[in-house]
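Engineer: next come a sequence and a model predicted from it.
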Amino acid sequence: MALDPTALSAFITSALAEDIGSGDHSTLACIPASARGKAQLKIKEDGILAGMEVAEAIFRHLDASAIFTPLKKDGDTMQKGEVAFTIEASVHTLLTGERLVLNCMQRMSGIATLTHQYVQVLKPYHTRILDTRKTTPNFRLLEKEAVRIGGGTNHRMGLYDMIMLKDNHVDFAGGIPQAVARTVEYLQAHHLDLKIEVETRTLEDVKQCLATGKVDRIMLDNYTPDQLREALQLIKGQAETEASGGITLENIVTYAQTGVDYISAGAIIHHAVSLDLSLKAM
């Protein structure tokens, strides 16, 4: 999924309001409103670059006349010492937007870099890496965009764009057959076209999912690779398959070797470390 301009604009407005408050008094106090300047984004750590589109949108939000000159693009390999872009705008724009641009780009580049590592390991296999909803509140839009930039695949964006019946849904509903039947009725009644995914904990759960004939994807949660193979033998392409739980960069190949369609890993977002970037006056 690409960045939605309306959602991005709303994020920028909210983030700037949080930071600026009653005013960027440091800048207002010592820089004339008419002053213009130029700055460059310096790369101080190797990795995968992410957030260029976001940076441009932030600066243009503050100054429609800003001249943003990209020297690299999202998804590019970046090396310490390189320059990602130059920006010419009012000095107020440069100083007020600096921290938000850096916060976004450093975090996004860290996620894209870690995601890229997973993607590279999975290259020889059918399996693709998925993100999850284990994201930072109000920053999900950019974290998931960073996953996409790093070569990963986005799972559902939120609770609204896919049905996922997890263990608690199943338990509260009284079982997989009941949960799926009610879900199908709900979707029909509300004229919703959403895929249904069900989390399973045992091979018996898998059989129940298949028996409904209504499950689009089966999540195989906390299965060992051997258990995963057994489940895939039962499923035989009748539904998409997703493995999750306890899967790391170190052991992911053993899971991919089973032939599972997807592996979901919250770690590609919440274990990512922000990379070092800086905006410097020219």
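Structural biologist: Yes, it's here. Please read these numbers as outputs of a predicted model, since none were measured by experiment.
Engineer: every contact and neighbour count from this point should use C-alpha atoms.
Structural biologist: Noted.
Engineer: all strands for the stretch 51-200 of the chain, in order.
Structural biologist: All strands of the stretch 51-200 of the chain, identified by DSSP state E, counting those that start in this stretch, fall at 67-70, 77-78, 83-90, 128-130, 163-165, 196-200.
Engineer: not counting its own residues, what contacts the second one?
Structural biologist: Same thing as strand 77-78. Residues outside strand 77-78 that contact it (C-alpha atoms under 8 Å, 6 or more residues apart in numbering): Ile43, Glu45, Asp46, Gly47, Ile48, Leu49.
Engineer: are any of these buried, and which?
Structural biologist: Buried by 16 or more other C-alpha atoms under 10 Å: Ile43, Asp46, Gly47, Ile48, Leu49, out of those.
Engineer: can you show me the helices along the stretch 101-250 of the chain?
Structural biologist: Here the stretch 101-250 of the chain has its helices, by DSSP state H, counting those that start in this stretch, at 140-149, 167-173, 176-189, 203-212, 225-235.
Engineer: burial check on the residue nearest to Asp193 when sequence neighbours are not counted, number of neighbours?
Structural biologist: The shortest distance from Asp193 to any non-neighbouring residue, by C-alpha to C-alpha, 6 or more residues apart in numbering, is to Leu187 (6.9 Å). By the criterion of other C-alpha atoms under 10 Å, Leu187 has 15 neighbours.
Engineer: and Ser26, by the same measure?
Structural biologist: Ser26: 11 surrounding residues under other C-alpha under 10 Å.
Engineer: on the three-state scheme, it is what?
Structural biologist: The assignment at Ser26 comes out as helix when based on DSSP: H, G, I helix; E, B strand; the rest coil.
Engineer: where's stretch 90-109 relative to the chain centroid, distance-wise?
Structural biologist: Centroid separation for stretch 90-109 versus its chain: 20 Å, with C-alpha atoms, centre = their mean, to the nearest Å.
Engineer: in the protein, which residue sits furthest out from the middle?
Structural biologist: Pro32 (39.2 Å; C-alpha atoms, centre = their mean).
Engineer: got another one to weigh against that:
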Amino acid sequence: MDKIIEYMLAEDEGFGDITSNAVVEEGKIVNGCIVSKDEGILAGIDIVRDLFEEYGVEVKFWMKDGVRITSGDILMSFVGEARKILLLERTALNLIMRMSGVATAANHYAKLVSNFDVRVAGTRKTSPAIGKFDKYGLKVGGADTHRFSLDDMVLIKDNHIATCKSPLEALLRAKQNTSFSKKIEIEVETLSDAVECVKNGADIVMLDNMGPTDVKEVIDELEKLGIRQNSLIEVSGGITEDNILDYADLGVDIISIGALTHSSRSLNFSLRIDQSQ
């Protein structure tokens, strides 16, 4: 994450902040703050605090990640060299606004199903290079991060299965070639494939793009066979705030939603320098 932030700053600065260097007196010390112009769940404030302090800006106050904020709240106050603060401004705001947006979306969906024994999870559908920041936002908001990267667990998806004869063959090959220390999840699209994968020891079976009626059919069949508890059941694809309760009510274990990261709205924050100085 530090290397990514370093790149973000370098990309933004280019060959130098010619505006600040032309307008702002060198060594000028100012007070400033980051203010919310929105409401939601705050995430990433500790990352921004560390960034400011690394550049010699003294952070005097900051809110805690995970708190609910509203318009007008002061999220952080600081004192330091004006040129350095202006150099950090856009990168810091971009990060904290996006992370807070992800946390807010995660919190919203997690609260929708809070009366059910089910976990809301994100996916790897994020923008390049900032996946770990999105995952942090998911965690702060109360959602599961799912996989951080490809080495976290075995997740057999449609394109893996396309290289085999069937989902079952892909699962058996994975079990043969994977350490006991790694969980194995497989994506299926039919009742028969779901049943076969549960019977053959998949740790997690993902019912991909199945409507509530089809998911219920799978759950009912697994219970009828007495194997429902053999695997965790995850649903994914086409799940929104309008239908999430339909899935949660079926007794699934995990509801994964790509929109938490690929479509969440960044919150609106502003950095302000005290003009009275």
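Structural biologist: Structure's in. What do you need? Since this is a predicted model, take the numbers as computed values, not measurements.
Engineer: just to revisit the earlier point, deepest-packed of the helices of the stretch 101-250 of structure 1, please.
Structural biologist: Among these, ranked by average contacts under mean count of other C-alpha atoms under 10 Å, first place goes to helix 140-149 (a mean of 24).
Engineer: remind me what it packs against, helices and strands.
Structural biologist: Applying 3 or more C-alpha pairs under 8 Å, 6 or more residues apart in numbering; DSSP states H and E, we find helix 140-149 of structure 1 packed against helix 91-122, helix 267-270.
Engineer: buried stuff in the first one?
Structural biologist: Pointing back at helix 91-122 of structure 1 there. For helix 91-122 of structure 1, by 16+ other C-alpha under 10 Å, it's 91-98, 100-102, 104-119, 122.
Engineer: in structure 2, what residues pair with that helix?
Structural biologist: Here helix 91-122 of structure 1 aligns to structure 2 at residues 82-113, judged by TM-score structural alignment.
Engineer: go on, the shortest one?
Structural biologist: Using TM-score structural alignment, helix 267-270 of structure 1 corresponds to residues 259-262 of structure 2.
Engineer: would you mind getting the average deviation of the matching stretch from structure 1?
Structural biologist: Aligned to structure 1 and superposed, stretch 259-262 of structure 2 gives a mean residue distance of 1.3 Å (mean C-alpha distance after the TM-score superposition for structure 1).
Engineer: list the buried ones in that stretch?
Structural biologist: Residues Ala259, Leu260, Thr261, His262 are the ones in stretch 259-262 of structure 2 that count as buried (16+ other C-alpha under 10 Å).
Engineer: show me the contact partners of it.
Structural biologist: Val102, Ala105, Ala106, Gly122, Thr123, Lys125, Thr126, Ser127, Asp134, Leu138.
Engineer: kindly report the same for stretch 164-171 of structure 1.
Structural biologist: For stretch 164-171 of structure 1, the surrounding residues in contact (C-alpha under 8 Å, 6+ apart) are Ile176, Gln178, Ala179, Ile196, Glu197, Val198, Glu199, Thr200.
Engineer: let's have those in TSV, adding distance to Gly23 of structure 1.
Structural biologist: What follows is the contacts of stretch 164-171 of structure 1, written out as TSV (distance: C-alpha to C-alpha, whole Å):
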residue	distance to Gly23 of structure 1
Ile176	54
Gln178	55
Ala179	51
Ile196	47
Glu197	47
Val198	48
Glu199	48
Thr200	51
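Engineer: can you pull the contacts of Val215 of structure 1?
Structural biologist: Val215 of structure 1 sits next to Val180, Lys195, Ile196, Glu197, Val198, Cys209, Ala239 when contact means C-alpha under 8 Å, 6+ apart.
Engineer: repeat the analysis, applying 6 Å as the threshold.
Structural biologist: Counting by C-alpha atoms under 6 Å, 6 or more residues apart in numbering, Val215 of structure 1 makes contact with Ile196, Glu197.
Engineer: separation between it and Arg128 of structure 1?
Structural biologist: Separation of Val215 of structure 1 from Arg128 of structure 1 (C-alpha to C-alpha, to the nearest Å) stands at 20 Å.
Engineer: how many other residues sit next to Ala239 of structure 1?
Structural biologist: Per other C-alpha under 10 Å, the neighbour tally for Ala239 of structure 1 reads 19.
Engineer: that one and Arg217 touch, don't they?
Structural biologist: Yes. Counting by C-alpha atoms under 6 Å, Arg217 is a contact partner of Ala239 of structure 1 at 5.1 Å.
Engineer: which residue in structure 2 lines up with Gln223 of structure 1?
Structural biologist: No Gln there; residue 223 of structure 1 is Tyr. Superposed on structure 2 with TM-score structural alignment, Tyr223 of structure 1 falls opposite Met210.
Engineer: got the contact list for Leu271 of structure 2?
Structural biologist: Leu271 of structure 2 sits next to Cys33, Ile34 when contact means C-alpha under 6 Å, 6+ apart.
Engineer: help me confirm that it is found in a strand?
Structural biologist: Yes. Applying three-state DSSP, one finds Leu271 of structure 2 inside a strand.
Engineer: identify the residue of structure 1 aligned to it.
Structural biologist: Match for Leu271 of structure 2 (TM-score structural alignment): Leu279.
Engineer: now its match: how far from Glu45 of structure 1?
Structural biologist: The gap separating Leu279 of structure 1 from Glu45 of structure 1 is 14 Å, by C-alpha to C-alpha.
Engineer: likewise His116 of structure 1?
Structural biologist: His116 of structure 1 sits 15 Å away from Glu45 of structure 1, taking C-alpha to C-alpha as the criterion.
Engineer: now do Lys123 of structure 1
Structural biologist: Lys123 of structure 1 sits 25 Å away from Glu45 of structure 1, going by C-alpha to C-alpha.
Engineer: now do Val170 of structure 1
Structural biologist: Noted for Val170 of structure 1: a distance of 45 Å to Glu45 of structure 1, by C-alpha to C-alpha.
Engineer: returning to what we had before: how about the strands of the stretch 51-200 of structure 1, which one is nearest Asp19 of structure 1?
Structural biologist: Proximity to Asp19 of structure 1, assessed across the strands of the stretch 51-200 of structure 1 by C-alpha to C-alpha, is greatest for strand 83-90 (18.3 Å).
Engineer: just the angle between the closest one and helix 91-122, please?
Structural biologist: Angle, strand 83-90 of structure 1 to helix 91-122, by axes from the mean of the first three to the mean of the last three C-alpha atoms, to 10 degrees: 160 degrees.
Engineer: name the helices or strands packed onto strand 83-90 of structure 1?
Structural biologist: strand 36-43, strand 67-70 (3 or more C-alpha pairs under 6 Å, 6 or more residues apart in numbering; DSSP states H and E).
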